[in-house]
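J.: just a sequence and a predicted model for now, questions to come.
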Amino acid sequence: MNKTSSKTLFLSMTIMSTLMVLSSSNWITIWMGMEINIMSFIPLMYKSKNSLLSQSSMMYFLTQSMASMIFIIMILVNMYGWNNLYKNTDMNMIIMLSMMMKLGMPPFHMWFPEMMNKMNWDMCMMLMTWQKIAPMYCVSLSIQNNMINMSFIALSTLSGAILGLNHTSIRKIMSYSSMNHMGWIMSCILMYKKLWMMYMILYSVMMIMFSLCMKKYNIMYINQLNIKYIPVMDKINMLIMMLSIGGIPPFLGFLPKWIAMEYMIMSNEIMLLLMMTMSSLITLSYYLRMISYLSMFMSHSQKWNFLSLNNKKNNMYMFYINMILPMIMLLMNFM
């Protein structure tokens, strides 16, 4: 009972701290909300005596603390009017770099895949979705449309695409996929401020569904997609989710990328859009590699893994959610 109540306390503190950041009107309260978020997320992560979890919690604490120190120093510089040391654009750039360190974006990404590989799917799901909302909100407040930020967006999308090619751990692959999506979200912030919220919501829905599906069958590596017995309908759901996360039309994941492309074409950012689109095509290669294992529906499943053969329940909710996009396109044509 005590363990459950403490987990509820820290989970509610994690949620409330992010809401505190989103509703703040000055930088100090944003910093306070982020510090509460760090201190409430670490106990959730370290819920059992495990050397891997202790390493990941220490890695998370050190990285986030370093980023928070840079952030609070820039806030104090701005508050006490030391403008002769730094220009306003320089301060915004340093604040944005500290947030990129919190998000695990290139070139500050080395901690993120290693930490993801040491955690269970529940914590991976939180780290890829909820924990990115507050830093991304700070990025939206401080980002400026210049060549440096464009370079960071291109680096994030390309690094997330290329570095994920050489891994068989699904958690590491999803961490590099998250870097690629963070680059897309930053481009949404540059083109149209409100667009990143829609992208973040749709991305979070897809990642939550994917993480819950991987948790259900305790899948950590690509070869386990073929070894474990998974019902055919669940395999089809996984296949649709992977194509949706990759941004293939007509699935739901294509919608935010489609809108981001339209705004980037309107802003005449053709070269950046070309690099981001090419990187998204590269990410499809490791989704297709996972799909190739799933596509062998029943051929290599072992007899001793037929434990849920009599389970007739089909999880259709993932299929319905990922097929919302054609209905949205149909409604847009009628409007």
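T.: Looks like it came in fine.
J.: only C-alpha atoms for contact and neighbour calcs from this point on.
T.: Will do.
J.: tell me which helix or strand the nearest residue to residue 193 once chain neighbours are set aside sits in.
T.: What sits nearest to residue 193 in space, not counting adjacent residues and going by C-alpha to C-alpha, 6 or more residues apart in numbering, is residue 140, at 7.0 Å. Assigned by DSSP states H and E, residue 140 belongs to helix 133-142.
J.: second structure for comparison follows:
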Amino acid sequence: MKKSMFMTIYIIPMILISPFIMTSSNSWFSIWFIMELNLMSFIPFIIFFNKFYKELSIKYFIIQAISSSFFIFFSNMMLINFYNFKLIFTLMINFSLLIKMGTPPFHNWFINMMNNMNWINCLILSTWQKIIPMISLMYMFNMYLIYLISVLSSFLSATFGLNHQSIRIIISYSSINHLSWMLMNLMISELTWLFYFSSYMIINLSIILILNKFNIMFINQFFSLKSNYKMNFFILFNFFSISGLPPMFGFSMKWISINYLNLNMIQPILIFMIIMSSLTFLFYMRIYTNLILNFKSTNKMILFNKFKNFDTFINLFFFISFFNLWSMSIWIY
């Protein structure tokens, strides 16, 4: 069977439908089974579309298999009425799910894989593959552990992402920072978590598809887009959005999360996360600088005419990226 047919018939439907099957599961064993199904469906993506597929596939399999083993073992132990050890079992189940998501201090495998995979696999790993662990974490979590991991994720992502030229590593640390907000949201409200995750996935999708199209891996490669004004504008405002800069679309998901978290959690933690999110703006600044310098020597009237001639598809996504969808807050509230 050809590779494309195998991926189209078996793998892609399996990886797309597994999170939806998981939401209808009513036992820890069925959740574990769907996790393994999702694991085995992502490995062909790694094998078929990456240069270092042997190392990446083995590393991903070992990490996910170990965390799945912890998950199924301690979830079975929960069925036994050891009330003195219930807290320990809950913590171990949480740790197994956090390892699957790549949260600090278990993030090294996630950064390494993101730095060695192609853009489409990076998109899947940073968004779609986090759905099942996060929904599983909603069923049983320790509040103080989530507070600790969220604070640690915010701090490490804001500090470790400052000195990198690789855009894949920058996107990785950005994903960890957004993951800290998603972890806080899933404790408070499933609706705010869904809105935040959906918004992040849309913005991430729009950025990675363009980076994949032009095969951009490092910051200095943005100069290759010097004559492509459409893509420069599109990438610039999408990076503004993912960094949470108002009045971009990405700011609305942070704004709604801050309003909800302000009413339901410890204020110092929220303030710390806001400060750390502001620091992530610094490692996006180098990307902004490279993109803005592409317009430095351009005749502004020519640039305006090129901007008017955008095709309809680019105009639509540019509009979505630039303006906040403030109407989304109506049904949230």
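T.: It's in. Everything numeric here is computed off the predicted structure, so don't read it as measured data.
J.: need the TM-score between these chains.
T.: These two chains, once laid on top of each other, score a TM-score of 0.90 by TM-score structural alignment, normalised by the length of the second structure; 320 aligned residues with a C-alpha RMSD of 2.3 Å.
J.: ok so, going back, quick check: the helix holding residue 140 of the first structure compared with the second structure, mean distance?
T.: For helix 133-142 of the first structure, the mean deviation from the second structure after alignment is 1.0 Å (mean C-alpha distance after the TM-score superposition for the first structure).
J.: chain center to that helix, what's the gap?
T.: For helix 133-142 of the first structure, the gap between its own C-alpha mean and the chain's C-alpha mean amounts to 14 Å (C-alpha atoms, centre = their mean, to the nearest Å).
J.: same deal with stretch 120-135 of the first structure?
T.: Centre-to-centre, stretch 120-135 of the first structure and its host chain are 7 Å apart (C-alpha atoms, centre = their mean).
J.: just stretch 95-103 of the second structure next, same as before
T.: Worked out by C-alpha atoms, centre = their mean, stretch 95-103 of the second structure lies 13 Å from the chain centre.
J.: which residue lines up with residue 178 of the second structure in the first structure?
T.: By TM-score structural alignment, residue 178 of the second structure lines up with residue 181 in the first structure.
J.: which element, helix or strand, includes the residue with the largest distance to the centre of the first structure?
T.: Going by C-alpha atoms, centre = their mean, the residue of the first structure most distant from its centre is residue 84, 37.6 Å out. Assigned by DSSP H and E, residue 84 of the first structure belongs to neither a helix nor a strand.
J.: contacting residues around the residue nearest to residue 193 of the first structure?
T.: 186, 189, 193 (C-alpha atoms under 8 Å, 6 or more residues apart in numbering).
J.: trace it over to the second structure, please.
T.: Looks like residue 140 of the first structure aligns to residue 138 there (TM-score structural alignment).
J.: would you indicate which residues of the longest helix seen in the second structure are buried?
T.: Using DSSP state H, we find that the single longest helix of the second structure is helix 267-293. Residues of helix 267-293 of the second structure classed as buried: 269-270, 273, 276-277, 279-284, 286-288, 290-291 (neighbour count, 16 or more other C-alpha atoms under 10 Å).
J.: average offset between it and the first structure?
T.: Aligned to the first structure and superposed, helix 267-293 of the second structure gives a mean residue distance of 0.7 Å (mean C-alpha distance after the TM-score superposition for the first structure).
J.: where does that helix end up in the first structure?
T.: Residue span in the first structure matched to helix 267-293 of the second structure, by TM-score structural alignment: 270-296.
J.: and stretch 213-220 of the second structure, by the same measure?
T.: Alignment of stretch 213-220 of the second structure against the first structure: residues 216-223, by TM-score structural alignment.
J.: repeat for stretch 190-201 of the second structure
T.: Aligned by TM-score structural alignment, stretch 190-201 of the second structure falls on residues 193-204 of the first structure.
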